[in-house]
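> Provided below for reference: sequence and predicted model.
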Amino acid sequence: MEYVIEMLGIRKEFGGFVANNNITLQLKKGEIHALLGENGAGKSTLMNVLFGLYQPESGEIKVHGKSVKITDPNVANDLGIGMVHQHFMLVENFTVTENIVLGNEPTKRGTVNIKDAAKDIAALSEKYGLDVDPHAKIEDISVGMQQRVEILKTLYRGAEILIFDEPTASLTPQEINELIEIMRRLISEGKSIILITHKLNEIMEVSDRVTIIRKGEGIGTVVTAETSPDQLAELMVGRQVEFKTEKTLANPKDEALNIENLVVLDYRGIEKVKGLNLTVRKGEIVGIAGIDGNGQSELIEAITGLRKVKSGKVTLNGQDITNKKPRQITETGIGHIPQDRHKHGLVLDFTIGHNIALQTYYKEPISKFGIIDYKKISKKAKQVIEEFDVRTGHGETTLARALSGGNQQKAIIGREVDRDPDLLIAALPTRGLDVGAIEFIHRRLIEQRDKGKAVLLISFELDEVMNVSDSIAVIYDGQIVDTLTPSQTTEQELGLLMAGQTKTKAAMKGDD
């Protein structure tokens, strides 16, 4: 059997921390090969070795049967290896074409020939069904479209082997389906793909084989058609995983959050939240289900003080918090797990310990008379890291940017839950997390509810909304169009309501 890529016995260390230990991965031509593992298991590290961003301590890499040394990404590109990173490497105020040719600019008589490059990119885009406008600015296009630009960037450089690093972590369900079709088209055109993911349903749908890594060790490779999600989850985590979160019936009490006739504008001055009404009571989880872009982001930002409210009222425990400053709102009793962990959740160049203290550093017991006690920060951080199973290389002194995405998320959730807020806003709390971490976080949200706290869950994952929520508010075009009980609805009915159907039509179609 000839493989297009062979990674044999790869070992990678970071200052004594072993990220990859004797891992073997072999990619056949024309296959989608999934690389599965928990957050922090070493998946991205292994692919960064293949792409030349890291150099291994030991092991061998072969491309088309020949042993190679991949000293940097340019060498990887020359060998036909391209990587679509989880966090896109794009310049926001450049056009699609400018981003794609960056570092590889075509010239004509000594000047950069953008016009011809745009034509080539349009042709590539059409060939692979990517539907990208070469002249659009990155800042003006959706996350899903930005990802297509990253794919085009690799194809423009002649990649035959594509590495996708958690490609669906930031995508809507519709964009995920479109991406799966794009991957299949790439394979039909003779490409080979390594897919880093921990979404078992996507692995079952799209991959041919799966290599599993657990805590930096290679567990083995299985044929997808010969396994099941349950078996893959157990191989990945090392124990059986409960996909359905067990919970008792909710016992809601007094009103915690009340939103009346809320109107919020986006950055262009367009109404994104349009007279929205919503109530969340203590002792219940209200899930907001909707397609991305229907006002969810603006709603969360308005509640938490990150965006001004044009009109309407937001109250917490009867206290008006409309247009208050974020710190005032936080101190009123709101915890916020933001949807963008890098933009609003962490200071990436701070240690994880300092990030855990971001909401409390100015208060006792951490601060007295304006003087911060760093030993107390360290003690609190160690407690949160242990309780929330945040996997770090060097404990609380590890820089936030050095953690895997899932461990960054667990640190944020630990920080917010530890403050014991009356209302916990959880926006896409399990985005980018593996099944073990998802199970853990769902339990934590239910624990908050059972302690008599209010939880507002915003998610694009219908199974998560159905599984965790006690009540589901469907958002469409900036308004709550219906409120449902999970046990009395279906994912199909929910999906139709999210797409703007009336309840009667959705129910009729659900019965078909």
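Here it is on my side, so go on.

> please make it C-alpha for all contacts and neighbour counts, starting now.
Fine.

> okay, strands next: where are they in the stretch 1-150 of the chain?
Along the stretch 1-150 of the chain, counting by DSSP state E, counting those that start in this stretch, strands occupy 3-14, 17-28, 32-37, 58-63, 66-68, 81-84, 107-108, 111-112.

> quick one, the second one and strand 3-14 angle?
Note on geometry: by axes from the mean of the first three to the mean of the last three CA atoms, to 10 degrees, strand 17-28 and strand 3-14 are set 180 degrees apart in direction.

> repeat for the fourth one
Taking the same axes, to 10 degrees, strand 58-63 and strand 3-14 form an angle of 150 degrees between their directions.

> pull out the buried positions in strand 58-63.
Judged by neighbour count using 16 or more other CA atoms under 10 Å, the buried positions of strand 58-63 are 60, 61, 62, 63.

> tell me the contacts of the third one?
Under the criterion of CA atoms under 8 Å, 6 or more residues apart in numbering, the contact partners of residue 62 comprise 4, 5, 6, 7, 68.

> next one: the second one
The contact partners of residue 61, taken as CA under 8 Å, 6+ apart, are 5, 6, 7, 8, 50, 67, 68, 69.

> between the contacts of residue 62, which is closest to residue 108?
The shortest gap between residue 108 and any of the contacts of residue 62 belongs to residue 68, at 33.4 Å (CA to CA).

> which residues does that closest one contact?
So residue 68 contacts 60, 61, 62 (CA under 8 Å, 6+ apart).

> now the last one. Nearest residue, chain neighbours left out?
Using CA to CA, 6 or more residues apart in numbering and skipping residues adjacent in sequence, the residue nearest residue 62 is residue 6, 4.9 Å away.

> and for the one you found, the neighbour number?
Look at residue 6: counted by other CA atoms under 10 Å, it has 21 neighbours.

> which residues touch residue 300?
425, 427.

> and for this protein, the residue most distant from the center?
residue 109 (43.9 Å; CA atoms, centre = their mean).

> let's bring in a second model and compare:
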Amino acid sequence: MEGEMAPILKMENIVKRFGELVANDNITLQVEEGEIHSLLGENGAGKTTLMNVLYGLWQPDEGALYIRGQKMKLRSPRDAINQKIGMVSQHFSLVLPLTVSENIVLGDIPARNVLIDEKETRRRVLALAESCGFHIEAQAKVEELSVGEQQRVEILKALYQGAEILILDEPTAVLTSQETEELFKILRSMTSQGKSVIFITHKLMEALLTDRITILRDGKIVSEQDAKGATHAGLVEAMFGGKVTVREYKPIAAKDRSPVLEVKNLHVKDVRRLTRIKEISFNVLKGEIVGVAGVAGNGQKELIEAITGLRKVEEGSILFKGKEVTNYSPKARREMGMAHIPEERMKMGSFSDLAISENLILGREDKPPFIYRFLSNRFPFLNFLPIRSFAEKQVKKYNVITRGIDALARHLSGGNLQKMVLAREFAWEPELIIAAQPVRGLDAKTVEFVNERLVEQRENGKATLLVSYDLDEVLRLSDRVGVMFEGKMTMFPHDKINRSEIERLMVGGGGGEG
């Protein structure tokens, strides 16, 4: 390992176990200076686990780590940062009320230093951003930034701390196609300065834009190759061990087309008390999927929160099964048969420190058969036998890969966590499903699994509101499509859906149906 030709990073024979589950099985990964090295694999393949080992979050059970030819033991993220390793996870760790520059220097302030030279901090942040080709306002509040801009702040934060090896965990999962293009330009600017990037992804087309590709399957490396000579078909074969069948979903004529959800003249404000939803009216019928397309930040979040009871409605009304629920609590709406698959499956869709069995009964933990009461119902107790039986059944039905129902939800991969959320939300035969970005960050096989479950619900007469920033997904699944721009919606009936017209409306063009 000694000498000038040593790679900037080598992880040698890494093994990481969680009980009987071997997440990383004798993995050897080598990263060269000045390259973008993609780590490709389906959800649960072991990609994030391996990078958590590299970043000092978890300790390997076997194997060794070499940085610039020197054997290292990283016991914490601070050790990793000291070795010039930075990591940007899928879930950002920014302090929203603080400015960009304050967030960037937050973890780099000496404990004894209570005074910060704001002018000098701004100067250093802007100089760093300029050197990487970033365009960002140092004094802007992070809560006012788009998701793509927040990601750049996370990258700048890592670079400010001296990172020469940057780990990006599913960095494009929350980005638009334009933001993804801008990200790759930034990464190329960084590698031209000698920095190395480990790009964790499940998206084949993005892996082909990197320099080298390492593919993991079931915790093992199954392929290593240069991106230049790789093919889409070859990557699919290595990633999944065969082809992934992509189904075409066609609308079906439901016998009963009565409205399940009706939104009338809706007005909603955001956290800054600015009106984000303006005069929106639409409905969702039994046995149909209504897709909502649009660039992120055009009111989709506020619309979902208003429908599910998480945000106050300023004006207008929401009817569910013909009954006005505008002022109903989220719990009351759920008990009426409204299911919610939230965009943030980790923060909003689960409790990471609860067991899978406990997560699967959330929302019904106070109802039979999961609870029994003594002494005139004054003393409720959880009934663990039916809880465990129900959890085992749902884990098997939805193919949630886990070491057991007692495992904590935070140990699940993104895809298995989403399967767990679906298993819970669909278990009680909901009549309305609000699905926000349900396949974001998932591999092709899990995407198909989720889509098939949504279509099954439609075929069973359920109504679904599908909100996604992925236009292909919206067009593929939806019976009707609503396009959101600046808080307003234009609806396209099935026979009038026109991709070019929808794309034009998404960026503020005129026209459209409905």
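Received, thanks. Everything quoted here is computed from the prediction, not taken from an experiment.

> neighbour-wise, which of the contacts of residue 61 of structure 1 leads?
Among these, residue 50 has the most neighbours (other CA under 10 Å), with 28 neighbours.

> gap between that one and residue 305 of structure 1?
Residue 50 of structure 1 is 43 Å from residue 305 of structure 1, where distance means CA to CA, to the nearest Å.

> likewise residue 446 of structure 1?
The value you get for residue 446 of structure 1 to residue 305 of structure 1, if CA to CA is used, is 25 Å.

> strands of the stretch 151-300 of structure 1, start to end?
Listed in chain order, the strands of the stretch 151-300 of structure 1 (DSSP E, counting those that start in this stretch) span residues 161-165, 192-197, 209-214, 217-223, 255-265, 271-281, 285-289.

> got JSON lines for those strands, with mean neighbour count and distance to residue 511 of structure 1 too?
Shown next, in JSON lines, are these (neighbours: other CA atoms under 10 Å; distance: least, CA to CA, whole Å):
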{"stretch": "strand 161-165", "mean neighbour count": "24", "distance to residue 511 of structure 1": "38"}
{"stretch": "strand 192-197", "mean neighbour count": "25", "distance to residue 511 of structure 1": "34"}
{"stretch": "strand 209-214", "mean neighbour count": "24", "distance to residue 511 of structure 1": "37"}
{"stretch": "strand 217-223", "mean neighbour count": "17", "distance to residue 511 of structure 1": "36"}
{"stretch": "strand 255-265", "mean neighbour count": "20", "distance to residue 511 of structure 1": "33"}
{"stretch": "strand 271-281", "mean neighbour count": "20", "distance to residue 511 of structure 1": "28"}
{"stretch": "strand 285-289", "mean neighbour count": "27", "distance to residue 511 of structure 1": "21"}
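
> hey, where'd the helices end up in the stretch 101-250 of structure 1?
Per DSSP state H, counting those that start in this stretch, the stretch 101-250 of structure 1 carries helices over the ranges 114-127, 143-156, 173-188, 200-206, 229-237.

> that should have said the stretch 301-450 of structure 2, apologies.
In the stretch 301-450 of structure 2, the segments counted as helices under DSSP H, counting those that start in this stretch are 330-336, 356-359, 384-397, 414-426, 444-459.

> now render those as JSON lines, adding distance to residue 41 of structure 2.
Compiled in JSON lines, the helices of the stretch 301-450 of structure 2 are given as follows (distance: least, CA to CA, whole Å):
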{"stretch": "helix 330-336", "distance to residue 41 of structure 2": "35"}
{"stretch": "helix 356-359", "distance to residue 41 of structure 2": "24"}
{"stretch": "helix 384-397", "distance to residue 41 of structure 2": "22"}
{"stretch": "helix 414-426", "distance to residue 41 of structure 2": "12"}
{"stretch": "helix 444-459", "distance to residue 41 of structure 2": "10"}
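
> quick one: which of these is nearest residue 233 of structure 2?
helix 444-459 (12.9 Å).

> ok, residue 35 of structure 1 to residue 460 of structure 1 distance?
24 Å.

> residue 399 of structure 1 now?
Counting by CA to CA - residue 399 of structure 1 and residue 460 of structure 1 are separated by 29 Å.

> cool, and residue 16 of structure 1?
Distance of residue 16 of structure 1 to residue 460 of structure 1, given as CA to CA: 39 Å.

> next one: residue 477 of structure 1
For residue 477 of structure 1, the distance to residue 460 of structure 1 - CA to CA - is 15 Å.

> reformat the contacts of residue 61 of structure 1 as JSON lines; add distance to residue 248 of structure 1.
Putting the contacts of residue 61 of structure 1 into JSON lines (distance: CA to CA, whole Å) gives the following:
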{"residue": "5", "distance to residue 248 of structure 1": "49"}
{"residue": "6", "distance to residue 248 of structure 1": "49"}
{"residue": "7", "distance to residue 248 of structure 1": "47"}
{"residue": "8", "distance to residue 248 of structure 1": "49"}
{"residue": "50", "distance to residue 248 of structure 1": "47"}
{"residue": "67", "distance to residue 248 of structure 1": "57"}
{"residue": "68", "distance to residue 248 of structure 1": "57"}
{"residue": "69", "distance to residue 248 of structure 1": "56"}
